[in-house]
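1. Sequence and computational prediction follow.
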Amino acid sequence: MKRLTATTALICALALPAGAADLKEMTDEERALFRAEVRAYLFENPEVIMQAVDILREREAAAQEQADVSLVTENADAIFNDGFSFVGGNPEGDITLVEFLDYRCGYCKRAHSEVAELLESDGNIRWIVKELPILGEASVLASRFAVAVKQVSGGESYMAVHDALMSFNGDITMPTLRRLGSTFGLDMDAIEARMQSDEVTAEIARTRELASALQITGTPTFVMEDELLRGYLPLDQMRLIVEDKRG
């Protein structure tokens, strides 16, 4: 209803001649005549409807973009310096790319190799990973495992597990994770114990709170500098955004 009302208002603005009286100031007779004229105008110029819809979409997109900039500014410390999220790429890079992801998300898997290529080919991007399991218990299990690996074994082991989980297309179960951990020579007794710890729970909970504050409802979601980028982005588009940020 809100979109319909806004579109109708835009159509009237496009159809109403400059200097015409406000609808509220018209008599019932004048208002009826005006409505008949608008109806006739739209039948003669149906493209006006699409023009109004396009204008409305542009305005809504601009408003959302500005709102997202404000959200990033208000939550900058939690986004860029939370003290626990994995930091990769070039930690001293001039551009920071933050990625909220879920290991069972198809678009996250699709973006994985492209983000890796961006980091390798550019060499000057700081990359922060935010574990945001939103696709069920298997997603939560995978994230608890990854976070536990990071806390117990460090960033290098975390990155190896992260890459493996992003490439894995089967069911994520504890036996699967045990086999994966053994492949990398990890101390699975310590990691399994840590998976159930308050430390892991707190890290994932804080990322969920941040995602809620940023109004993130899906993965992948990226933050690049001051811009919130919702959804999958192909490599070429990411490179253009990086170039734009560098000015």
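-> Yep, that arrived.
2. When you work out contacts or count neighbours from here on, use the C-alpha atoms and nothing else.
-> OK.
3. R126 in helix, strand or coil?
-> Following DSSP: H, G, I helix; E, B strand; the rest coil, we place R126 in the strand state.
4. next up, a second structure to put side by side with the first:
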Amino acid sequence: MILSRRVLLAGLALSGTKAPAFAQSAPESQMIPVELIENTLNLPSIVRIGHKHGDVIMVEYFDYNCPWCKRSAQGLPDLLKAEPDLSYVLVNFAVLSPQSVAATRAALAYLQLYGPERYLPLHLALFDMRGTVDGERALAEAERLGGDRQRMTETANSDQTTGWMKDAFSTGNDLGLVATPSFLIGTEAYIGGMSLEQKREAIARARG
């Protein structure tokens, strides 16, 4: 379960492994064109959680083997509880390793077969794992949550899954996202880790 070598190497160039994690101050925000936000929200692979029609939309581009994404996921339930009017959008952005690519294929297969309503438990479970999350471990966890392994394996290796991953990578590249996690909050991008408090401050700014 891998992408082509050229796509994978391009993704690795955006790994952002040197990005600071949860500095005392939040990453500097960058204004982004509305059409690029719309491109993200039109990706077929996104998962929308939280308020269906929130007053602020927050998007997270993440990788299942990013340690700072793990911390972000651990704080996600608290963020959704504290911000009931927030619409939160997850974007699988596998850029760190071949293992990340394989894990994302498994996760997207689960999404395609079982829908976004069942995705959040898998998302949190994968980030709760210790060590590297690869395709086999992701499939096993998805199976534990009720997924059919054979159908998920077939879907993970499908052209549609490959297309979804390429589209997400291309959109993230257009946005200039050079680290995971990266966030779009309102019309601003924040590249790098953010604490729960920093996220809430950025959401408040987006509300004006």
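-> Perfect, thanks for sending it. Predicted, not measured: the structure shown is a model, and the values here were computed from it.
5. now the longest helix seen in the first structure: how far from the chain's centre is it?
-> Ranked by residue count and defined by DSSP state H, the top helix of the first structure is helix 47-74. Using C-alpha atoms, centre = their mean, to the nearest Å, the distance from the centre of helix 47-74 of the first structure to the centre of the chain it belongs to is 17 Å.
6. Just the strands from the first structure, written as ranges.
-> Assigned by DSSP state E, the strands in the first structure fall at 86-89, 95-101, 125-131, 221-224, 227-230.
7. Now do the first one: which elements does it pack against?
-> Going back to what we said before, that points to strand 86-89 of the first structure. Applying 3 or more C-alpha pairs under 8 Å, 6 or more residues apart in numbering; DSSP states H and E, one finds that strand 86-89 of the first structure makes contact with strand 125-131.
8. picking that back up, let's have the strands of the first structure in a markdown table, adding distance to A164 of the first structure and mean neighbour count.
-> Listed next are the strands of the first structure as a markdown table, based on distance: least, C-alpha to C-alpha, whole Å; neighbours: other C-alpha atoms under 10 Å:
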| stretch | distance to A164 of the first structure | mean neighbour count |
| --- | --- | --- |
| strand 86-89 | 16 | 19 |
| strand 95-101 | 14 | 22 |
| strand 125-131 | 15 | 23 |
| strand 221-224 | 20 | 21 |
| strand 227-230 | 24 | 19 |
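9. Which parts of the second structure are helices?
-> 5-12, 34-41, 67-82, 98-114, 119-128, 135-144, 149-156, 159-175, 196-207.
10. okay, those, which one's buried deepest?
-> helix 98-114 (a mean of 24; mean count of other C-alpha atoms under 10 Å).
11. Which elements pack onto that one?
-> Where contact means 3+ C-alpha pairs under 8 Å, 6+ apart, helix 98-114 of the second structure is packed against helix 119-128, helix 135-144, helix 149-156, helix 159-175.
12. Nearest to T104 of the second structure among the ones you listed would be which one?
-> Closest to T104 of the second structure of these, according to C-alpha to C-alpha: helix 135-144, at 7.4 Å.
13. Next, the mean deviation of that closest one compared to the first structure.
-> Compared with the first structure after the fit, helix 135-144 of the second structure shows a mean deviation of 2.8 Å (mean C-alpha distance after the TM-score superposition for the first structure).
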